[in-house]
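S.K.: Sequence and predicted structure are below.
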Amino acid sequence: MTETSTPFTPDVVAQIARHMNEDHAGDCAMICRALGGVPDAASARMTGCDADGIEFAAVVDGREKAVRIPWSERLTERIQVRREVVRMSDEARHVLGLPARDGR
């Protein structure tokens, strides 16, 4: 991730990562398992994002593996991150055969 490739400042990325890791750790792992090519991920934490994708550190067999998953489109505003993470979470639930969240 480079500063020129993202509309998000380091502070904004840190805030998003803190929220994801504190409140949505299960979603991080689920997204990595279903969409990130690491079906054996025991856990995952968000490590960054930019205009083109989101990054995680997934734990597989006790070791961290970097995972990058592209957004469905290039993002230009912070509010779009939430929409994309929700979309990824819903898609991951579908791929893994899990029930949809209430209200969706």
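M.R.: Received the coordinates, thanks.
S.K.: C-alpha from now on. contacts and neighbour counts both.
M.R.: Fine.
S.K.: Helices of this structure, start to end?
M.R.: 10-23, 25-35, 78-96 (DSSP state H).
S.K.: Take those helices and lay them out in a markdown table including mean neighbour count and distance to Ala41.
M.R.: Output for those, formatted as a markdown table (neighbours: other Cα atoms under 10 Å; distance: least, Cα to Cα, whole Å):
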| stretch | mean neighbour count | distance to Ala41 |
| --- | --- | --- |
| helix 10-23 | 15 | 15 |
| helix 25-35 | 23 | 6 |
| helix 78-96 | 16 | 13 |
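S.K.: hold the first one in mind and look at this next one:
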Amino acid sequence: MTTFDDSVVQAVLTHMNDDHADDSLLIVRAFADPQAITATMVGLDATAGRWTAEVEDTTTAVEVPWPIEVTERADLRKAVVVLYEQACERLGVEPRGH
């Protein structure tokens, strides 16, 4: 299994949490719990992204498998975009352009 350097993981987490928190929430709502009120990306590897989500004053761990094969850093962006698009489709939300 592919593993990513800690600096890569941290860069993705920072980007997702600072610039795409709403996207993370959509992903968590679509693939884990539609009642989630917050979502923070806390980890990732070649198989899945990981978030913590707040649902009714409870924090829960969420793991969502990547919908595409992830073998290098560039694949991570593609995987998150596909998850976001799938989440929008599941939730009936109009996706924004990338």
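M.R.: Yes, it's here. Remember, it's a predicted structure, so these values are computed and weren't measured experimentally.
S.K.: Let me have the helices of structure 1 in TSV, extended by distance to Thr47 of structure 1.
M.R.: Putting the helices of structure 1 into TSV (distance: least, Cα to Cα, whole Å) gives the following:
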stretch	distance to Thr47 of structure 1
helix 10-23	6
helix 25-35	10
helix 78-96	14
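S.K.: quick one: contacts for Val70 of structure 2?
M.R.: Contacts for Val70 of structure 2 (Cα atoms under 8 Å, 6 or more residues apart in numbering) come out as Thr2, Ala46, Thr47, Leu76, Ala79.
S.K.: Just give me the neighbour total for Ile37 of structure 2.
M.R.: When neighbours are counted by other Cα atoms under 10 Å, Ile37 of structure 2 registers 15.
S.K.: that older thread, the helices of structure 1: which one's closest to Ala57 of structure 1?
M.R.: Closest to Ala57 of structure 1 of the helices of structure 1 is helix 25-35 (Cα to Cα; 8.9 Å).
S.K.: For that closest one, enumerate the helices and strands it packs against.
M.R.: strand 43-49, strand 53-60, helix 78-96 (3 or more Cα pairs under 8 Å, 6 or more residues apart in numbering; DSSP states H and E).
S.K.: Please name whichever of those is nearest to Asp102 of structure 1.
M.R.: Using Cα to Cα, those put helix 78-96 closest to Asp102 of structure 1, at 11.1 Å.
S.K.: The closest one: average distance to aligned residues in structure 2?
M.R.: Helix 78-96 of structure 1, aligned to structure 2 and superposed, deviates on average by 0.5 Å (mean Cα distance after the TM-score superposition for structure 1).
S.K.: what range in structure 2 matches that helix?
M.R.: Matched against structure 2 by TM-score structural alignment, helix 78-96 of structure 1 falls on residues 73-91.
S.K.: coming back round to it: looking at structure 1, which of the contacts of Val70 of structure 2 hold up?
M.R.: Retained in structure 1 (both residues aligned by TM-score structural alignment, their matches' Cα atoms under 8 Å) from the contacts of Val70 of structure 2: Ala46, Thr47, Leu76.
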